[in-house]
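J.: Structure of the sequence below:
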Amino acid sequence: MAMTAPEIETYIREAFPDAVVKIDDLAGDGDHYACTVISEAFRGVSRVKQHQMVYNSLQGHMGGTLHALALKTAAPEI
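T.: As a prediction, the model looks like this:
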């Protein structure tokens, strides 16, 4: 069973309570999403590490119940 956008957002918000999260279902199949996450937690952190942080927030669902997630991450603009 695939994950829904609200489920993905819940996991991300638990890890990053201050985050602005935008999720788009790319294929309309509940399996391929694009996600933008903006959080202060990313300030001064490499993009690779930011993406790892988001993947970790999904608690093992990436590659299983969540097939594809294109990520865009950033710290808020000052």
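J.: From now on I want contacts and neighbour counts done on CA atoms only, so please keep to that.
T.: Noted.
J.: I'd say Ile23 and Gly30 touch.
T.: No - contact criterion CA atoms under 8 Å: Ile23 and Gly30 do not qualify, at 11.1 Å.
J.: okay, and the common contacts of those two?
T.: By CA atoms under 8 Å, 6 or more residues apart in numbering, Ile23 and Gly30 have these common neighbours: Ala5.
J.: this one as well, want them side by side:
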Amino acid sequence: MAMRADDIADLIRAGIPDAEVEITDLAGDGDHYAAKVTSASFAGMPRVKQHQAVYAALGGRMGGVLHALQLTTGVPK
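T.: Coordinates of the predicted model:
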């Protein structure tokens, strides 16, 4: 079962409350998304830790309900 883009964004915002989230459906199939997530809480974190924070916010859905997520993270400018 595919996830909706809004559900992905809501999960990320619930786990990272100050996050700005942009979700793009890459294939139009509800299984392959790109996410751009910016958060002040990422300041000073290496990129891998930023990605781990997003995956944690998704609560184990990666690889199951959510098949593929191209992730870009950073701090607001």
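J.: Assumed Pro17 of structure 1 was part of a strand.
T.: No - applying DSSP: H, G, I helix; E, B strand; the rest coil, one finds Pro17 of structure 1 to be coil, outside a strand.
J.: how close does it get to Ala2 of structure 1?
T.: 24 Å (CA to CA, to the nearest Å).
J.: With Gly64 of structure 1 instead?
T.: 8 Å.
J.: again, but for Gln52 of structure 1
T.: 21 Å.
J.: what ranges do the strands span in structure 2?
T.: 20-25, 32-38, 68-74 (DSSP state E).
J.: Contact partners for Phe42 of structure 2?
T.: Phe42 of structure 2 sits in contact with 50, 74-75, where contact means CA under 8 Å, 6+ apart.
J.: scratch that, Met3 of structure 2 is what I was asking about
T.: Taking CA under 8 Å, 6+ apart as the test, what Met3 of structure 2 contacts is 30-31, 65-66.
J.: With Ala57 of structure 2 instead?
T.: 11-16.
J.: Could you save those residues as TSV and add columns showing neighbour count and distance to Ala40 of structure 2?
T.: TSV is the format used below for these (neighbours: other CA atoms under 10 Å; distance: CA to CA, whole Å):
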residue	neighbour count	distance to Ala40 of structure 2
Leu11	17	17
Ile12	24	14
Arg13	19	13
Ala14	13	15
Gly15	16	13
Ile16	21	10
